[in-house]
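Enquirer: got a structure for you, letters missing:
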């Protein structure tokens, strides 16, 4: 390879890595953080959100938080101040210029109990296909995530204990990787597509996520 070609190759490689975006895991579609973003959107504090397609990444959440911090002015209502402060604390790592790699073994954990005298049915929306059976039902889930500059990872196992059975299911598991400005995601993660509280392109409001490959 000539020196000119080698120099061109190095320049292209440097340009590629200089434009590489950061990888970060998603904010789950059932997160209360979206209520905060919608409230700030309604108040005119943020104007560039795209909340009709969920989930958004934590980096996008940090960007919206930065917009809110820039647009929030003295004299805002105390509720606006509380919401912006809460978001600033939530995305403190993503707002850090250095954006260090971060592992959170227990990001969220939930323990639920339900008793039913009915046959199996879906208890609520956005529970990844969870069904309640006749009798006692106990559910325990744990979400873990890892975020770094180029790779993000999230897993959510759930233990379901019924009167007649015990099940361990991997409700969510996905790997994110950034290559240049392209983001690749493979795995299972709930999504909302289209306008409306639960999106419009849906077969169910309580479906288990499909295993997909997404490029964006």
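Expert: Here it is on my side, so go on. For clarity, every value in this text was computed on a predicted model and none was experimentally measured.

Enquirer: make it CA atoms for all contacts and neighbour counts henceforth
Expert: Will do.

Enquirer: what's the following helix or strand after the biggest helix by length in the chain?
Expert: If you go by DSSP state H, the chain has its longest helix at helix 3-18. On the C-terminal side of helix 3-18, the nearest following helix or strand under DSSP states H and E is helix 33-42.

Enquirer: Show me what that following helix is packed against.
Expert: Counting contacts by 3 or more C-alpha pairs under 8 Å, 6 or more residues apart in numbering; DSSP states H and E, helix 33-42 packs against helix 78-90.

Enquirer: SS state for the residue lying closest to residue 115 once chain neighbours are set aside?
Expert: With sequence-adjacent residues excluded and distances taken as C-alpha to C-alpha, 6 or more residues apart in numbering, residue 115 is closest to residue 136, at 4.7 Å. What DSSP: H, G, I helix; E, B strand; the rest coil gives for residue 136 is strand.

Enquirer: For residue 72, see how far away residue 136 is.
Expert: 48 Å (C-alpha to C-alpha, to the nearest Å).

Enquirer: Name the residue in those two with the higher neighbour count.
Expert: residue 72 (18 against 15; other C-alpha atoms under 10 Å).

Enquirer: Just give me the neighbour total for the closest residue to that one other than its chain neighbours.
Expert: Closest residue to residue 72 apart from its sequence neighbours, by C-alpha to C-alpha, 6+ apart: residue 45 at 6.2 Å. Look at residue 45: counted by other C-alpha under 10 Å, it has 23 neighbours.

Enquirer: Next, work out how far apart residue 45 and residue 12 are.
Expert: Using C-alpha to C-alpha, residue 45 is found at 39 Å from residue 12.

Enquirer: also this one, for the comparison:
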């Protein structure tokens, strides 16, 4: 049952409260040494396994609405769940199996957490973190629509493959090989990336034409704050719930992103709101739209006020682009923050604002209502 509220596209929206909360979140960041923040690809099984631990009531500090998360944050949740399971009288075999699987996928990061040694790490490189192969058989005609320069153009991508980064495939047999790795320098600078060979192996005249870089970014960690820039993978909004109105198979795009690595508490009386995570980004989309290369900006903050209740606010705005950028530096800043988005006589914007919540009912077999 979905109760998330969304506004229709609008040209003017003021969100001072949300931006004020994010500003407070930034100012409340803990002051301690930095770590390596390598983000986990959105199609990784790690997210499903963390969701399973959360559903079993073993991951009370996991906030799933903001993705991607870092490997070290996934390891922290794994250690938390294992500790809670060991204290429980019910030794759930499913939970134990999931925890063992996460330990195999995050061996170094789990060791950092267990030994309290995630800060000031030495330089390290993991050139092969994950290799996976896929086979896709696609038949039938894909839908497409071209309505001219002032309309909507689209072409159907590979169906039934969520978080597939808009990988190109053709009709018939398609072989896909994906590879990802990461490295850290100086204890606070992380580089990560994922590449792929995708498409028909036999029909391609040159295998080099099948190669593509899916994601690749550099992350600078300042205490609990991670600032990244590169070809970023996101859920086309910032929160998990924005997939209700946006794509979950969107192509990664160049963007600047900031978020906290581990959840924390806001200062003063706001700490009673519970654990929180936030994320904000600014990126530029490709040219295949009405206004070529528009900007996409998003902000989200999510709270886990109680172990069985989460809620948050999210805001995404698309603005600018070729022929739609009749604004100065002040107008750009107003669009970026959502505080002043002008009017349609100057330029068009598309804004989405959402308030979401999720409740866990433990007595009803951990039923979730959101």
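Expert: Everything's here; your move. No experiment lies behind these values; they were computed from the predicted model shown.

Enquirer: re earlier: quick one: contacts for the residue nearest to residue 115 of structure 1?
Expert: 113-116, 162-163 (C-alpha atoms under 8 Å, 6 or more residues apart in numbering).

Enquirer: Could you export these as CSV, including neighbour count and distance to residue 124 of structure 1?
Expert: What follows is the contacts of residue 136 of structure 1, written out as CSV (neighbours: other C-alpha atoms under 10 Å; distance: C-alpha to C-alpha, whole Å):
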residue, neighbour count, distance to residue 124 of structure 1
113, 12, 13
114, 14, 12
115, 13, 14
116, 13, 14
162, 18, 17
163, 11, 20
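
Enquirer: Make TSV out of those residues and add distance to residue 86 of structure 1.
Expert: Shown next, in TSV, are these (distance: C-alpha to C-alpha, whole Å):
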residue	distance to residue 86 of structure 1
113	29
114	31
115	35
116	37
162	37
163	40
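
Enquirer: What is the burial count for residue 277 of structure 2?
Expert: 24.

Enquirer: no wait, residue 194 of structure 1
Expert: For residue 194 of structure 1, using other C-alpha under 10 Å, the count is 14.

Enquirer: ok, it touching residue 52?
Expert: Yes - the criterion here is C-alpha atoms under 8 Å, and residue 194 of structure 1 meets it with residue 52 at 5.3 Å.

Enquirer: The equivalent of residue 69 of structure 2 over in structure 1 and residue 7 of structure 1: what is the separation?
Expert: In the superposition onto structure 1, residue 69 of structure 2 corresponds to residue 56 when matched by TM-score structural alignment. According to C-alpha to C-alpha, residue 56 of structure 1 stands 38 Å off from residue 7 of structure 1.

Enquirer: okay, these two: which has more neighbours?
Expert: Using other C-alpha under 10 Å as the criterion, residue 56 of structure 1 and residue 7 rank with residue 56 on top: 20 against 12.

Enquirer: Residue 68 of structure 1 versus that one, what's the distance?
Expert: Distance, residue 56 of structure 1 to residue 68 of structure 1, using C-alpha to C-alpha: 16 Å.

Enquirer: Also residue 132 of structure 1?
Expert: 40 Å.

Enquirer: To what extent is residue 61 of structure 2 buried, counted in neighbours?
Expert: 22.

Enquirer: That one touches residue 275, doesn't it?
Expert: Yes - the pair residue 61 of structure 2 and residue 275 qualifies as a contact (C-alpha under 8 Å) at a distance of 7.1 Å.

Enquirer: Please enumerate the strands of structure 1.
Expert: Ranges of strands in structure 1, per DSSP state E, are 102-116, 121-122, 131-132, 135-147, 151-162, 166-179, 182-188, 211-215.

Enquirer: For residue 36 of structure 1, find the nearest of those.
Expert: Among the strands of structure 1, the nearest to residue 36 of structure 1 by C-alpha to C-alpha is strand 102-116 (18.2 Å).

Enquirer: what's the angle from that closest one to strand 135-147?
Expert: Angle of strand 102-116 of structure 1 versus strand 135-147, following axes from the mean of the first three to the mean of the last three C-alpha atoms, to 10 degrees, is 170 degrees.

Enquirer: and strand 102-116 of structure 1, how far from structure 2 on average?
Expert: For strand 102-116 of structure 1, the mean deviation from structure 2 after alignment is 2.3 Å (mean C-alpha distance after the TM-score superposition for structure 1).

Enquirer: And the contacts of that strand?
Expert: 132-148.

Enquirer: Drop anything exposed from those residues.
Expert: 132-134, 137-139, 141-148 (16 or more other C-alpha atoms under 10 Å).

Enquirer: What is the equivalent residue in structure 1 for residue 212 of structure 2?
Expert: By TM-score structural alignment, residue 212 of structure 2 lines up with residue 169.

Enquirer: typo on my end, it should be residue 80 of structure 2
Expert: Residue 80 of structure 2 maps onto residue 67 in structure 1, by TM-score structural alignment.

Enquirer: Report how many residues lie close to that match.
Expert: 16.

Enquirer: how close does the nearest residue to it once chain neighbours are set aside get to residue 55 of structure 1?
Expert: Using C-alpha to C-alpha, 6+ apart and skipping the chain neighbours, the partner closest in space to residue 67 of structure 1 is residue 46 (6.1 Å). Distance of residue 46 of structure 1 to residue 55 of structure 1, given as C-alpha to C-alpha: 18 Å.

Enquirer: now residue 74 of structure 1
Expert: Going from residue 74 of structure 1 to residue 55 of structure 1 by C-alpha to C-alpha gives 31 Å.
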